[in-house]
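[1] below: sequence and its predicted model.
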Amino acid sequence: MKKIVIFGNSGSGKSTLAKQLCEKYGLAHLDLDLIAWLPQTPPARKPLLQASVDIEDFINEKDSWVIEGCYSDLLQVAIRHACEVVFLNLSIEDCIANAKQRPWEPHKYESKAAQDNNLSMLIDWIAQYETRQDTFSLLTHQSLFDEFNGKKTLLCSNER
């Protein structure tokens, strides 16, 4: 059984790595972006308790899985069940370059144009990773990684 949690900055390659692991090992995949937000405009975070229940339901339904995201508060729920964590700690420049090359994500955006309209905001968000002190920050991701007692991998590039 594989139970892997992947985290890092936006644009670090979390979804790409998760998809590769799913294909290689036949794992179920949970992208935390899909449960972290309420379906409304403007966007608002789903209450932590509600999102936590969604994560626990996924974990209880699947034997082997990969869960990925940048939400340290939600990652803490998943990491309690994980056998392995992967921290993608790429440079800001690499994350921005990846974001600019990101293919359309139809599960997040109604069109490629809608996704592209969000790119400027995403690049600003990525650039703040090292200075933010919120649940999406380098500080909280480093803490998750340091405190995990199982198998852990730190990747500083997308070269695998």
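    Sure thing, it's come through. Residues are numbered from 1 along each chain as shown.

[2] please count neighbours and contacts with C-alpha atoms only from this point.
    Will do.

[3] what about the helices in this structure?
    If DSSP state H is used as the criterion, the helices of the chain fall at 14-25, 33-36, 48-61, 72-79, 92-101, 112-117, 119-127, 138-147.

[4] redo these as TSV? Include distance to residue 156 and mean neighbour count.
    As requested, the helices of the chain are exported to TSV (distance: least, Cα to Cα, whole Å; neighbours: other Cα atoms under 10 Å):
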stretch	distance to residue 156	mean neighbour count
helix 14-25	12	16
helix 33-36	22	16
helix 48-61	27	15
helix 72-79	19	19
helix 92-101	10	17
helix 112-117	26	14
helix 119-127	15	15
helix 138-147	13	16
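
[5] which residues does the residue most central in space within the chain contact?
    The residue lying closest to the centre of the chain (Cα atoms, centre = their mean) is residue 69, at 1.4 Å. When contacts are counted by Cα atoms under 8 Å, 6 or more residues apart in numbering, residue 69 is found next to 6-8, 14, 31-33, 75.

[6] same check, this time on residue 56
    If you count contacts by Cα under 8 Å, 6+ apart, residue 56 has them with 77-78.

[7] check it against this one:
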Amino acid sequence: MVHIHVMGASGSGTTSLGRALAEKLDIAHLDTDDFFWLPTDPPFTTPRDADERIRLLLEETRRPGGWILSGSALKWGRPLERLYDLIVFVRIEPELRMARIRAREATRYGHRIGPGGDMEVKSGEFLEWAASYDTAGPERRSLAAHEEWLETQTVPVLRLDSSRDIDNLLTEVLLHPAIAAGAVRRRR
């Protein structure tokens, strides 16, 4: 069984890489947003109770076969930390990351985030929050908070530039000794 946490800023490709890894390894893909937020319309407006989100996530991690967790669970995911075999930290230039986010938001929500749309204000707030990732302090999801947290981890950390082709990123993760050893154990 392999347990990989793929983390980084919003728009850095954590979900895309997480999904691709899960598909390649034929294991579950879990995304922190699915546990952190209650399903609402508009989405991402109501956080789930912290105890409930960790209960749900731990329940999913007990499934046989391993899993990939994408996203960020810094402040609320401590019970998961002992389960990781590898942490993959993806980064990308802020300008490219924000361009990805704007394109993703437009595709997902269209006119809802435009002038007068029911998500206009929330979308603007989200974009402002996401843009400050590289400069904000460690009190919130930021580069500083991620670096601080990574310093406390005892499992290997693989740092990747997510502007690279997804196939190259996949290869690099799959060839990492922590994962290659797990793949060998699974085949036996």
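    The structure has been received and is ready for your questions. These numbers were taken from a predicted model, which means no experiment stands behind them.

[8] ok, back up a step: still touching in the second structure? Go through the contacts of residue 69 of the first structure.
    Shared contacts between this structure and the second structure among those (both residues aligned by TM-score structural alignment, their matches' Cα atoms under 8 Å) comprise 6-8, 14, 31-33.

[9] buried subset of the residues you listed?
    6-8, 14, 31-32 (16 or more other Cα atoms under 10 Å).

[10] what's the closest of these to residue 158 of the first structure?
    Of all these, residue 14 has the smallest distance to residue 158 of the first structure: 9.8 Å, by Cα to Cα.

[11] tally up the residues packed near residue 3 of the first structure, please.
    20 (other Cα atoms under 10 Å).

[12] ah, wrong one, I meant residue 30 of the second structure
    By other Cα under 10 Å, the residues close to residue 30 of the second structure number 21.

[13] please verify my assumption that it contacts residue 68.
    Yes - checked against Cα atoms under 8 Å, the pair residue 30 of the second structure and residue 68 is within contact range at 6.0 Å.

[14] how about residue 98 of the second structure, what's its match in the first structure?
    Pairing criterion TM-score structural alignment: the partner of residue 98 of the second structure within the first structure is identified as residue 96.

[15] and the nearest residue to its match once chain neighbours are set aside, how close does it get to residue 8 of the first structure?
    Distances taken as Cα to Cα, 6 or more residues apart in numbering put residue 123 closest to residue 96 of the first structure, at 5.9 Å, once the chain neighbours are dropped. Counting by Cα to Cα, to the nearest Å, the gap from residue 123 of the first structure to residue 8 of the first structure is 15 Å.

[16] run through the residues that contact the aligned residue in the second structure for the residue nearest to residue 96 of the first structure.
    Residue 123 of the first structure maps onto residue 127 in the second structure when the alignment is built from TM-score structural alignment. Shown in contact with residue 127 of the second structure (Cα under 8 Å, 6+ apart): 98, 101-102.

[17] before we move on, the earlier item: in strands only, show me the buried ones among the kept ones among the contacts of residue 69 of the first structure.
    When DSSP state E is applied, those are split such that 6-8, 31 fall in strands.

[18] biggest separation within those, which pair?
    Across these, the longest distance by Cα to Cα is 12.7 Å; it joins 8 and 31.

[19] do I have it right that residue 5 of the second structure meets residue 66?
    No - the pair residue 5 of the second structure / residue 66 is not scored as a contact, 11.3 Å apart, by Cα under 8 Å.

[20] who has more neighbours out of those two?
    Each of residue 5 of the second structure and residue 66 has its neighbours counted (other Cα under 10 Å); residue 5 has more, 26 against 20.

[21] residue contacts, that one?
    Contacts here follow Cα under 8 Å, 6+ apart; on that basis residue 5 of the second structure touches 68-71, 84, 86-88.

[22] counterpart of the residue nearest to the centre of the first structure in the second structure?
    In the second structure, the residue paired with residue 69 of the first structure according to TM-score structural alignment is residue 71.

[23] same question, residue 152 of the first structure
    Aligned against the second structure - with TM-score structural alignment as the criterion - residue 152 of the first structure pairs with residue 157.

[24] ok, that match - contacts?
    Each residue near residue 157 of the second structure by Cα under 8 Å, 6+ apart is listed here: 86-89, 150.

[25] and it, how far from residue 105 of the second structure?
    Using Cα to Cα, one obtains 29 Å as the distance from residue 157 of the second structure to residue 105 of the second structure.

[26] likewise residue 8 of the second structure?
    Residue 8 of the second structure sits at a distance of 18 Å from residue 105 of the second structure (criterion: Cα to Cα).

[27] next: residue 10 of the second structure.
    Taking Cα to Cα as the measure, residue 10 of the second structure falls 12 Å from residue 105 of the second structure.

[28] which one's more surrounded, these two?
    The residue with more neighbours, out of residue 10 of the second structure and residue 105 and counting by other Cα under 10 Å, is residue 10; that gives 23 against 15.
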